[in-house]
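# Build me a structure from this.
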Amino acid sequence: MPMIKASELESWKGKEVGVSDWVTVDQERINNFADCTEDHQFIHIDEEAAAKTPFGGTIAHGLLTLSLLPKLSYGTTLGLEGTVMGINYGFDKVRFLNPVRAGSKVRGRHTLVDAVEKQPGRWLLTYDVTVEIDGIETPALIARSLAMVVVG
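Predicted coordinates for the structure are as follows:
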């Protein structure tokens, strides 16, 4: 993760700032997410029934893939000198383009879209994030992610 001064943010707009390592989305992770969210739809947890669908097996919840963004962002987004904390500020857009089959690996690709100082020392950073699936051309999801970074 590049560590930069806030005054350098403008020069990063429109540039890819990082790509995460691959993360495996295995059946155990999918089952744990199903338990946590109480979303036990068969396509996620019943391997035998899911094998009879066009997916040929279980798939991760779209929201599970989205929930991996903090992990996929760690170390791959810009670090501002003097950062006290970063806060997930939400999303302007999220699109689920391709299911993630159990056992697949995903990674995040981040591009800085905008950086606005909302208050002194509080920067709203906007990233376009693509979650790629190893070996598959169409990404799992695309999102516009917002992060509030507080510098002191």
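
# all contacts plus neighbour counts: C-alpha atoms, from now on.
Noted.

# Show residues contacting the helix or strand harbouring residue 32.
Secondary-structure assignment from DSSP states H and E places residue 32 in helix 27-37. Helix 27-37 has contacts (CA atoms under 8 Å, 6 or more residues apart in numbering) with 39, 40, 44, 45, 58, 59, 60, 61, 64, 102, 103.

# downstream neighbour of that helix in the secondary structure list?
Defined by DSSP H and E, the subsequent element after helix 27-37 is helix 42-45.

# List the contacts of the spatially most central residue of the chain.
Residue closest to the mean C-alpha point of the chain, counted by CA atoms, centre = their mean, is residue 69 at 2.5 Å. Residue 69 makes contact with residue 108, according to CA under 8 Å, 6+ apart.

# same question, residue 142
Neighbour list for residue 142: 93, 94, 95, 96, 97, 128, 129, 130, 131 [criterion: CA under 8 Å, 6+ apart].

# Run a quick check on the third one versus residue 143, I expect a contact.
Yes: in this structure, residue 95 is within contact of residue 143 by CA atoms under 8 Å, at 6.3 Å.

# Of the two, give the one with the bigger neighbour count.
Counted by other CA atoms under 10 Å, residue 95 and residue 143 do not tie: residue 143 has more neighbours, with 19 against 14.

# Are we agreed that the more buried one is in a strand?
Yes: membership of residue 143 in a strand is supported by DSSP: H, G, I helix; E, B strand; the rest coil.

# Before we compare anything, build this one as well:
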Amino acid sequence: MKVFKDLNEFAAALGSQLGPTDWMEISQDRVNLFADATDDHQWIHVDPARAADGPFGGTIAHGLLTLSLLPHFSHDLYRVEGITLAVNYGYNKVRFITPVKVGARIRARGEVTEIKQLDGAVQATTTITVEIEGSEKPAAVAESIVRYIA
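Model prediction:
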């Protein structure tokens, strides 16, 4: 994990490479809980028997489940000290490139791709790539925007 001691150090971090994080296994239980939370019970996510004969050879995680793990991965990639608050401002250019099969392990890498100085704050865009163990193509790539307030 990269630790930035304050907003000034973080503001100078443009282009910094972050990570990778530790691997995380995507279990069927996690996928089922996400399906329950979002009311998205499509069979490719929650019916292993039917999904075994489907296009992916088994159940896969929801793309939005992968996206919802970005705050977790971001906390493992870096931390900014000396702030009072960090606020998720949103995402740009979210792409789900490769399905994450249940049982696969994923991790994230990041790059600080934009820094904007604001009055008493810094707004940072970090491009986060979620990798799948053993896959040449990533699961997802998204630009995460966070405001850090002094």
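
# List the TM-score for the superposed pair.
Laid over one another, the chains give 0.93 as their TM-score (TM-score structural alignment, normalised by the length of the second structure), with 149 aligned residues with a CA RMSD of 1.3 Å.

# re earlier: where's the helix holding residue 32 of the first structure relative to the chain centroid, distance-wise?
Centroid separation for helix 27-37 of the first structure versus its chain: 17 Å, with CA atoms, centre = their mean, to the nearest Å.

# Going along the chain, name the helices of the second structure.
Along the second structure, counting by DSSP state H, helices occupy 7-11, 28-38, 43-46, 48-52, 63-68, 70-77.

# now, of the ones you listed, which is deepest in the fold?
helix 43-46 (a mean of 21; mean count of other CA atoms under 10 Å).

# average offset between it and the first structure?
Taken over the aligned residues, the distance from helix 43-46 of the second structure to the first structure averages 0.3 Å (mean CA distance after the TM-score superposition for the first structure).

# Can you check which part of the first structure that helix sits on?
Using TM-score structural alignment, helix 43-46 of the second structure corresponds to residues 42-45 of the first structure.

# ok now the matching stretch, how far from the chain's centre?
Distance, stretch centre to chain centre, for stretch 42-45 of the first structure: 22 Å (CA atoms, centre = their mean).

# And stretch 9-20 of the first structure, by the same measure?
For stretch 9-20 of the first structure, the distance to the chain centre is 16 Å (CA atoms, centre = their mean).

# before we move on, what about stretch 139-150 of the second structure?
Worked out by CA atoms, centre = their mean, stretch 139-150 of the second structure lies 9 Å from the chain centre.

# Check stretch 74-89 of the second structure too.
14 Å.

# Show me what counts as buried in it.
Of the residues in stretch 74-89 of the second structure, 74, 76, 77, 78, 80, 81 count as buried by neighbour count, 16 or more other CA atoms under 10 Å.

# any chance of those in CSV, with distance to residue 108 of the second structure too?
Below are the buried residues of stretch 74-89 of the second structure laid out as CSV (distance: CA to CA, whole Å):
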residue, distance to residue 108 of the second structure
74, 8
76, 9
77, 8
78, 11
80, 18
81, 21
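
# With respect to residue 122 of the second structure, which of those is nearest?
Closest approach between the buried residues of stretch 74-89 of the second structure and residue 122 of the second structure, by CA to CA: residue 80, at 10.7 Å.

# Tell me how far that closest one lies from residue 131 of the second structure.
Distance of residue 80 of the second structure to residue 131 of the second structure, given as CA to CA, to the nearest Å: 24 Å.

# Ok, residue 142 of the second structure next?
12 Å.

# cool, and residue 30 of the second structure?
For residue 30 of the second structure relative to residue 131 of the second structure (CA to CA), the value is 18 Å.

# Repeat that for residue 149 of the second structure.
Distance from residue 149 of the second structure to residue 131 of the second structure, counting by CA to CA: 30 Å.

# Show me which of these two is the more surrounded one.
A count of neighbours by other CA under 10 Å puts residue 131 above the other of residue 149 of the second structure and residue 131, at 23 against 17.

# Counterpart of the more buried one over in the first structure?
Under the alignment (TM-score structural alignment), residue 131 of the second structure pairs with residue 132 in the first structure.

# Contacts only, for the closest residue to that match other than its chain neighbours.
Leaving aside its sequence neighbours, residue 132 of the first structure sits nearest to residue 139 (CA to CA, 6 or more residues apart in numbering; 4.5 Å). Contacts for residue 139 of the first structure (CA under 8 Å, 6+ apart) come out as 97, 98, 130, 131, 132, 133.

# so which of the residues you listed is the most crowded?
residue 131 (26 neighbours).
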